[in-house]
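>>> I would like to see how this sequence folds:
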Amino acid sequence: MTLLALIVALLIEQIRPLPVDRFVLAPLRRVSASMIERFNDGRHRNGRLSWGLVIVGATLASAVAFVLLSRLHPVLALVFNIAVLYLTMGFRQESHFFTDIHLALRMGELERARKLLGEWRGAGHDDSSSSEVARLAIEQALIGAHRNVFGVCFWFILLPGPSGAVLYRLARFFAEEWGKRRDPEFGSFGAFARRGFEWLDWLPARVTAIAFSIAGDFEDAIFCWRTQALQWPDRIDGILIASGAGALGVRLGMPVHEFGEIVDRPEIGTGDEADADFMQATVGLVWRSLVLCLLLLVLLAIAGWVGR
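Sure, this is the predicted structure:
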């Protein structure tokens, strides 16, 4: 049932991408605003309480719903799994930016590529070169593939029903919505949301990095992961970018133009400078990694069936 739900959800999402802002982010933002209004006094304790009420509560509720539906009929439980995965997972949630940037660079439309990258990352890239645009797009795609697909899949497989997918998606949302806020009136309310997601993403990020390594240049991917990931400001992002860069044989990181200034960043990866060709190779790497994970699930399912 787990493998079938994943495959069907991925197929549906490819055929009809979910309007994520309307059906996922907007409702979650309303919940977030309500929790902030009721509980935020700037203290860490209330932030932890609010995180638990929303995320642990929703995770348990989805697990209970799955168990009840399973007792009624397995097909109902399968449909529930697919529906939740459709809401929590998907390549297409951000990949349209990557595809449009790739096409713009192929057509020599650098200004359009810069604009699209700025919309995607929420930053200004008016002075970025074509290589910088390709670099940043590849980095964003590697992180996005993990957060939108591999991380969700990991927890979906690990916990009963769709509860793992719910746990990971909600934890990610509140880490971004609360954990990144630094305004004084917000205080340390979002500190636990940030730390909680780091805990949940510790193992899935490393599983994704291993998948990137196997699907690409394994030796270079492991070398970059071991020697370069720690240089990145965000440890988990560093692991994903370093393993992906090594697997692709491309140099990422390095200084970039942002809001008219040069932002200094460490060099990650080995090989050639990023361009549109490496963007195409990134798509192949992500898909090979996903197929690898699905094949592993198939083998585990067969082994379980044979062992009965």
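
>>> From here on, just use CA atoms for contacts and neighbour counts.
OK.

>>> can you give me the helices in the stretch 151-300 of the chain?
151-158, 163-177, 191-215, 218-228, 235-248, 276-306 (DSSP state H, counting those that start in this stretch).

>>> Need those in JSON lines (columns: mean neighbour count and distance to residue 116).
Listed next are the helices of the stretch 151-300 of the chain as JSON lines, based on neighbours: other C-alpha atoms under 10 Å; distance: least, C-alpha to C-alpha, whole Å:
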{"stretch": "helix 151-158", "mean neighbour count": "22", "distance to residue 116": "25"}
{"stretch": "helix 163-177", "mean neighbour count": "23", "distance to residue 116": "21"}
{"stretch": "helix 191-215", "mean neighbour count": "21", "distance to residue 116": "26"}
{"stretch": "helix 218-228", "mean neighbour count": "20", "distance to residue 116": "28"}
{"stretch": "helix 235-248", "mean neighbour count": "28", "distance to residue 116": "21"}
{"stretch": "helix 276-306", "mean neighbour count": "16", "distance to residue 116": "15"}
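
>>> Would you mind telling me which of these is nearest residue 8?
Between residue 8 and those, the tightest spacing by C-alpha to C-alpha is seen for helix 276-306, at 12.2 Å.

>>> Report the angle between that closest one and helix 191-215.
Counting by axes from the mean of the first three to the mean of the last three C-alpha atoms, to 10 degrees, helix 276-306 lies at 90 degrees to helix 191-215.

>>> ok so, going back, and the helices of the stretch 151-300 of the chain: which comes nearest residue 28?
Nearest of those (C-alpha to C-alpha): helix 163-177, 8.0 Å.

>>> how far out from the middle of the chain is stretch 283-297?
15 Å (C-alpha atoms, centre = their mean, to the nearest Å).

>>> One more, so I can put them side by side:
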Amino acid sequence: MMLITLLILLALDRVTMLPPAWQLDTWLRRLPAVLRTPSFRWPLLLLLLAAISVLVDGVLYFLPGPISWLLSLLLLWMTLNTTEVRQRYRQMLNAFSRGDLQAADLTSLELEQPLTSATYQGRQRTLMALLWANLRHYCAVLFFFVIAGTGAALAYGLLRYWHDQNLPQARKVSPWLEWLPVRCMALGFAFVGHFSRAMPRWLEGLLKAPSYNEDYLGSVALSAEEVDCSEACSDKPVLAMVALAKRNLLFFLCLVAILILLGFLV
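Have a look, this model is predicted:
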């Protein structure tokens, strides 16, 4: 059932976008200020996320099967969808394709806002922004769903929202929760890209601290997919990284299918 849920979810996400009024970030903006920007320390924040995960999964467990599945699918779809990120990506790609370097740079700066590392600059930083957006809005959500259920994916979406609101506690917790999804995503890059170049990079940074997440993901991705960032106004590097991310998503689905066949997942 998990694989069917993932396939239907990705098909829905591919065919149409959930209206902004139904997206998770929109619902979170309607919360009282005390929940939109909680002021307690990070351990309590972590406990709150765990409680939300358990509560959501508990409610889904006691609901009738069809209703539980439909509600779970809706919650996951709400967590995946973010209109602003998609609009920025499309605007940037259109600007590159028509040769409007100034518009492409302005849009890429908006995409780069969640990045905290200063290691990559110029076009490489744009590529890292695309990969990081893919991690936070796709791979990490699906990862937590597969590992711990719908509640965990929803809790991660809440943490992502707090992180984007520059909540200090969320910025402390996020790297730790993203540590494992980043390693899994980077491993996928090695398998679907240039394995002999990417695998040494993956092993080299495997046990590094969560603060190294962005640099680690970028290092493996740039080794897995050879791109030329020397041409200022070219969409080829962007398209190459998007293709790498798509192949990685297919690899993730195949891995989930294998784990289900082996009995590790249901």
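
>>> ok, back up a step: what's the closest of the helices of the stretch 151-300 of structure 1 to residue 47 of structure 1?
So among those, helix 191-215 is nearest, using C-alpha to C-alpha, at 6.4 Å.

>>> ok and that closest one relative to helix 163-177, angle-wise?
120 degrees.

>>> ok, back up a step: can you list the helices of the stretch 151-300 of structure 1 in a markdown table and add distance to residue 50 of structure 1?
Rendered in a markdown table, the data for those read as follows (distance: least, C-alpha to C-alpha, whole Å):
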| stretch | distance to residue 50 of structure 1 |
| --- | --- |
| helix 151-158 | 22 |
| helix 163-177 | 10 |
| helix 191-215 | 9 |
| helix 218-228 | 35 |
| helix 235-248 | 25 |
| helix 276-306 | 34 |
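
>>> So for residue 137 of structure 1, which of these sits nearest?
Residue 137 of structure 1 lies closest, by C-alpha to C-alpha, to one member of these: helix 276-306, at 7.7 Å.

>>> so the closest one versus helix 235-248, what angle?
100 degrees.

>>> If you count contacts, what does helix 276-306 of structure 1 end up packed against?
Secondary-structure packing of helix 276-306 of structure 1 (3 or more C-alpha pairs under 8 Å, 6 or more residues apart in numbering; DSSP states H and E): helix 2-15, helix 92-106, helix 130-145, helix 191-215, helix 235-248.

>>> Mind doing that once more with 10 Å?
Helix 276-306 of structure 1 sits against helix 2-15, helix 92-106, helix 130-145, helix 151-158, helix 191-215, helix 235-248, with contacts defined as 3 or more C-alpha pairs under 10 Å, 6 or more residues apart in numbering; DSSP states H and E.

>>> what's near enough to touch residue 145 of structure 1?
With contact taken as C-alpha atoms under 10 Å, 6 or more residues apart in numbering, residue 145 of structure 1 is in contact with 89-95, 151, 208, 240, 283, 286-287, 290.

>>> quick one on the thing from earlier: right, so of the helices of the stretch 151-300 of structure 1, which gets closest to residue 134 of structure 1?
helix 276-306 (6.3 Å).

>>> rewinding a little: please identify which of the helices and strands packed on helix 276-306 of structure 1 is closest to residue 298 of structure 1.
helix 2-15 (7.3 Å).

>>> quick one: contacts of the next helix or strand after that closest one?
Downstream of helix 2-15 of structure 1, the next assigned helix or strand under DSSP states H and E is helix 20. By C-alpha under 10 Å, 6+ apart, the residues outside helix 20 of structure 1 that reach it are 26, 86-90, 92-94.

>>> Tell me who's in contact with residue 140 of structure 2.
80, 134, 146, 153, 156-157, 177-182, 184-185 are the contacts of residue 140 of structure 2 under C-alpha under 10 Å, 6+ apart.

>>> likewise residue 254 of structure 2?
3, 248, 260.

>>> residue in structure 1 matching the last one?
When the structures are aligned by TM-score structural alignment, the residue of structure 1 matched to residue 260 of structure 2 is residue 301.

>>> Go ahead and confirm that match touches residue 157.
No: counting by C-alpha atoms under 10 Å, residue 301 of structure 1 stays clear of residue 157, with 11.9 Å between them.

>>> Counting neighbours, what do you get for the corresponding residue of structure 1 for residue 130 of structure 2?
In structure 1, the residue equivalent to residue 130 of structure 2 is residue 141, according to TM-score structural alignment. Using other C-alpha atoms under 10 Å, residue 141 of structure 1 has 23 other residues around it.

>>> From residue 50 of structure 1, how far out is residue 141 of structure 1?
Counting by C-alpha to C-alpha, to the nearest Å, the gap from residue 141 of structure 1 to residue 50 of structure 1 is 31 Å.

>>> secondary structure element for residue 60 of structure 1?
Judged by DSSP H and E, residue 60 of structure 1 forms part of helix 57-72.

>>> what's the distance between the residue of structure 2 positioned farthest from its centre and residue 144 of structure 2?
Using C-alpha atoms, centre = their mean, the residue of structure 2 lying farthest from its centre is residue 64. It sits 30.0 Å away. Applying C-alpha to C-alpha, the value for residue 64 of structure 2 to residue 144 of structure 2 is 23 Å.

>>> and the gap between the residue nearest to residue 232 of structure 1 when sequence neighbours are not counted and residue 284 of structure 1?
Counting by C-alpha to C-alpha, 6 or more residues apart in numbering, residue 238 is the residue found nearest to residue 232 of structure 1 once chain neighbours are left out, at 4.9 Å. For residue 238 of structure 1, the distance to residue 284 of structure 1 (C-alpha to C-alpha) stands at 20 Å.

>>> can you check residue 215 of structure 1 too?
9 Å.

>>> where do the contact lists of those two overlap?
Common neighbours of residue 215 of structure 1 and residue 284 (C-alpha under 10 Å, 6+ apart) are 248, 290.
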